[in-house]
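Asks: below is the sequence, then the predicted model.
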Amino acid sequence: MLDLDIFLFPFFQKTLFVGFLIGIVAPLIGVFIVLRRLSMIGDALSHVSIAGVALGFIIEVYPLALGIVFALIASFAIEKLRKAYPSYAELSIAIIMSGGIAFASVLFTSGKGFNINVQDYLFGSIVALNTADIWIVFAVTLIVITFVVISYKELFLVTLDEDAASVSGLSTRLYNILITTLTALVISVVIKIVGALLVSALITIPVACSLVVGKSFRHTMWMAIIFSEIAMMGGLIIAGIWNFAPGGTVVLLSIALLMLSFLFSRKKSL
C-alpha cells in the first residue's frame, strides 16, 4: 500500500512547486543550448557551481548564492574561450568543466564537516529546499520566461543561423552571452533539487524528446516543456513516495519518455 501522506507535508508541497517551475525553465533554456550544439555546457557550469557551493560552506556564505556567482563567471569564461577557439567550441566547455571539477575537489578535501551538506547539491534532495531557495527559483523562472518572450525572434535567428543573425544587424555576441548567462542561472538553482551530477540531463533530455515529435521550433519548445513537466513531477512524486533519489528518478523517467517518443515516432511513420 502506498503511503500518500507525503503530499500533506509542507516541504513536499514546496518541492512540487519548485519542480513545476524547473520543469518550465530548464527545457525552455535547454532548447537554445541543444540547438546551438552546446549540450555539455550544463555539466561544465554545474561542476563550477558546486565549487562555489563548497566554498560557501567553508566561508559560511549562502552556498546557492556563491554557486550562482561561480556559474556566472564560468559562463562568461566559456563565451570568451569560444571566441578564442572558434572552430573548437566544445573545447571551452571541456576547459571550464575540468577547472570546476579540480577546484571543487580541492575544496572538498579541505572542508571540515560540510561534505554531508554538499551531498544535497551533488545528488539532489526533496527536503533540502528553504524559503530563500524557492524565491530564487521563482525569480530565475520569471527572468528566463520574460527574456524568451521578449526576444523570441532574435533568439530563434541567433540559435538556428548565427551568421544570418549577424548580417541582419543583431548583436550575436550579446545574445550568446545572455543565453549562456541565463543557462548558468538555471543550472545554479536546479542543482539543489536534481543534483549537479544530473542537471545537464534535465536540460537536454526533454529537448531530445521534443526533437523527435516536434513539428516546428515553437512546437518543439512547447513539447520540451510538456516532457519536462511529466518527468519532473512524476519523478518527484515517485521519489517522495518510495524514498528514491529525486534527481536519478527524474532523469530515468526522462529517458523512458525519450524511448517512448522514438517508439511513437516509429509507429507513426509506418
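Replies: Looks like it arrived, so ask away. Note that the structure is predicted; figures quoted are calculated from it, not measured. Numbers count the residues shown, from 1 in each chain.
Asks: going by C-alpha atoms from here, please, whenever you check contacts or count neighbours.
Replies: Fine.
Asks: packing partners for the helix or strand hosting residue 65?
Replies: Assessed by DSSP states H and E, residue 65 sits inside helix 63-84. Helix 63-84 makes packing contacts with helix 41-59, helix 89-110, helix 172-194 when contacts are defined by 3 or more Cα pairs under 8 Å, 6 or more residues apart in numbering; DSSP states H and E.
Asks: need the ones you listed in CSV with distance to residue 29, can you?
Replies: Converted to CSV, those look like this (distance: least, Cα to Cα, whole Å):
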stretch, distance to residue 29
helix 41-59, 11
helix 89-110, 17
helix 172-194, 6
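Asks: which one of these lies nearest to residue 166?
Replies: With distances scored as Cα to Cα, the stretch of these nearest to residue 166 is helix 172-194 (5.9 Å).
Asks: in that closest one, what counts as buried?
Replies: Within helix 172-194, the residues that count as buried by 16 or more other Cα atoms under 10 Å are 172, 175-194.
Asks: ok, now stretch 96-111?
Replies: Counting neighbours by 16+ other Cα under 10 Å, the buried set in stretch 96-111 is 96, 97, 99, 100, 101, 103, 104, 107, 108.
Asks: cool, and stretch 206-219?
Replies: Neighbour-count burial for stretch 206-219, with 16+ other Cα under 10 Å as criterion, is recorded at 206, 207, 208, 209, 210, 211, 212, 213, 214.
Asks: this is the comparison structure:
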Amino acid sequence: MKDIHIYLSYPFVRYAIVVGILIALCSSLLGVILVLKRFSFIGDGLSHVAFGAVAVSTVFNLTDNMVLVLPVTIIAAILLLKGGSNGKIKGDASITMMSVGAMAFGYLVMNVFSSGSNLAGDVCTTLFGSTSILTLTKEKVILCVILSIFVISAFVLFYNKIFAVTFDENFASATGIDTQKYNLLIAIIIAIIVVLAMNLVGSLLISALVVFPALASMCVFKSFLSVTVSSAIFSVVCTALGLFISILGGSPVGATIVCIDIVAFFIFYLIGKTGH
C-alpha cells in the first residue's frame, strides 16, 4: 500500500488511472451494443484502420495524430455499419477486408517511409500498447476526458433509442425512430473509443476491452440495463487492477489488463453456470 501511495503522488500516474478508467467505462458501454448487434469484431477491424492512420501520421510527422486518426476511423466505422447491413459485402467480410488492408498498408508505409531507427519497436508499441501508459501529456488527458464525457452523455441521453436500435432495428424504424441517425451515433462512439483505447492497450487488444465485460455480464445477468451496469463495473475494476499491477510490477499495461479480463470472465462464467 505504501508503494501505491508513493506512485499516486506522481501526476503522470494519476493521469494514467483517470484515462484508463474512462476508456474502460466507455468501452464497456459500447461492448454491450456491439455484442447484441453481433458486430463485436468491428472493434478489431477499426483498430487496424486506426493503425494505418497512425502509420501515415507518423510518416508525415504530425504533432497530433488525432487530427488524422480520429476522422479516418469515424469514416471507416460509418462505412462498416452502413455497408455491413445494406451492402453486397456483408459485415464480417467487410470488416476482414478493411482490417487486413489497413494493417498491410500501415506496415508498408512505416517500412518504406519511416525515418526512425526502431521500426519494430514503433510497430510493437502501436499494436500492443506502450510498455507503460505513463507517457500521457496533460493535453491528451483533457482530450480523453472531453471525448469520454461526449460518449457517456450520448449513451445516457439516447439510452432508449439506442436500446431499441440495438435489439430490433426494423421494429425501431417502424415506430418512427430514425435508425440511420442512431447508427451514425453508434459509429462515431465506436471510432472515438477505438482511438482512445489504442493509447492504453494497443490496436490488437482493443476487442478484448470491448467484448469481455459484455460477455462476462451476459453470463450472469439477463436484462439490458443490468448487463450494461455490470459490464461497466467489471471493466472499470479490471482495468484499475491491471493498471496497478502494471505500475507496481512493470508489466505491459495492455496485456496485463486483458489477462485480468480473461480471469474475471471465467469467474463470471462459472457464477452463471452454478446459478442456473
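Replies: Good, I have the coordinates. Predicted model, so just to flag it, every value in this text is computed and none were measured.
Asks: looking at the helices and strands packed on helix 63-84 of the first structure, which is closest to residue 27 of the first structure?
Replies: Across these, the minimum distance to residue 27 of the first structure, taken as Cα to Cα, is reached by helix 172-194, at 10.0 Å.
Asks: that closest one maps to which residues in the second structure?
Replies: Taken onto the second structure by TM-score structural alignment, helix 172-194 of the first structure occupies residues 179-201 there.
Asks: could you do stretch 28-40 of the first structure as well?
Replies: Alignment note (TM-score structural alignment): stretch 28-40 of the first structure is matched to residues 29-41 of the second structure.
Asks: swap in stretch 213-230 of the first structure?
Replies: The aligned range for stretch 213-230 of the first structure in the second structure is 220-237, by TM-score structural alignment.
Asks: ok, and the closest non-adjacent residue to residue 239 of the first structure?
Replies: Of all residues not flanking residue 239 of the first structure in the chain, residue 246 sits nearest, at 5.2 Å (Cα to Cα, 6 or more residues apart in numbering).
Asks: closest one to residue 131 of the first structure among the helices and strands packed on helix 63-84 of the first structure?
Replies: Each of those was checked against residue 131 of the first structure via Cα to Cα, and the shortest separation belongs to helix 172-194, namely 12.8 Å.
Asks: mean deviation (superposed) between the helix or strand that the closest one is followed by and the second structure, please.
Replies: Using DSSP H and E, the helix or strand that directly follows helix 172-194 of the first structure along the chain is helix 199-213. In the superposition with the second structure, the average deviation recorded for helix 199-213 of the first structure is 0.7 Å (mean Cα distance after the TM-score superposition for the first structure).
Asks: returning to that earlier point: and of the buried residues of stretch 206-219 of the first structure, the nearest to residue 223 of the first structure?
Replies: Distance to residue 223 of the first structure, by Cα to Cα, is smallest for residue 210 among those, at 5.2 Å.
Asks: touching, that closest one and residue 223? I think so.
Replies: Yes - contact criterion Cα atoms under 8 Å: residue 210 of the first structure and residue 223 qualify, at 5.2 Å.
Asks: can you tell me what sits against stretch 188-202 of the second structure?
Replies: 20, 23, 26-27, 30, 43, 46-47, 50, 69-70, 73-74, 77-78, 125-130, 133, 144, 147, 151, 203, 206, 253-255, 257 (Cα atoms under 8 Å, 6 or more residues apart in numbering).
Asks: could you say which helix or strand holds residue 254 of the second structure?
Replies: Taking DSSP H and E as the criterion, residue 254 of the second structure maps to helix 253-275.
Asks: quick check: residue 94 of the first structure vs residue 45 of the first structure, distance?
Replies: 11 Å (Cα to Cα, to the nearest Å).
Asks: quick one: which of the two has more around it?
Replies: residue 45 (34 against 16; other Cα atoms under 10 Å).
Asks: which residue sits closest to the more buried one, ignoring its sequence neighbours?
Replies: If the residues on either side of it in the chain are set aside, residue 45 of the first structure comes closest to residue 71, at 5.4 Å by Cα to Cα, 6+ apart.
Asks: mind checking what the one you found lines up with in the second structure?
Replies: By TM-score structural alignment, residue 71 of the first structure lines up with residue 73.
Asks: for that match, what are its contacts?
Replies: The contact partners of residue 73 of the second structure, by Cα under 8 Å, 6+ apart, come to 46, 49, 50, 191, 192, 195.
Asks: centre-most residue in the first structure?
Replies: Among the residues of the first structure, the smallest C-alpha distance to the mean C-alpha position (Cα atoms, centre = their mean) belongs to residue 187, namely 4.0 Å.
Asks: residue 100 of the second structure -> the first structure?
Replies: If you follow residue 100 of the second structure across to the first structure using TM-score structural alignment, you land on residue 98.
Asks: which residue packs closest to its match, ignoring adjacent ones?
Replies: Once chain neighbours are set aside, the closest to residue 98 of the first structure by Cα to Cα, 6+ apart is residue 44, at 7.7 Å.
Asks: separation between the one you found and residue 196 of the first structure?
Replies: Remark: distance between residue 44 of the first structure and residue 196 of the first structure (Cα to Cα) = 10 Å.
Asks: skipping its backbone neighbours, what lies nearest residue 32 of the first structure in space?
Replies: residue 159 (6.1 Å).
Asks: how close does that neighbour sit to residue 140 of the first structure?
Replies: If you go by Cα to Cα, the gap between residue 159 of the first structure and residue 140 of the first structure works out to 21 Å.
Asks: with residue 261 of the first structure instead?
Replies: Relative to residue 140 of the first structure, residue 261 of the first structure is positioned 29 Å away (criterion: Cα to Cα).
Asks: that's all I had, so thanks and see you.
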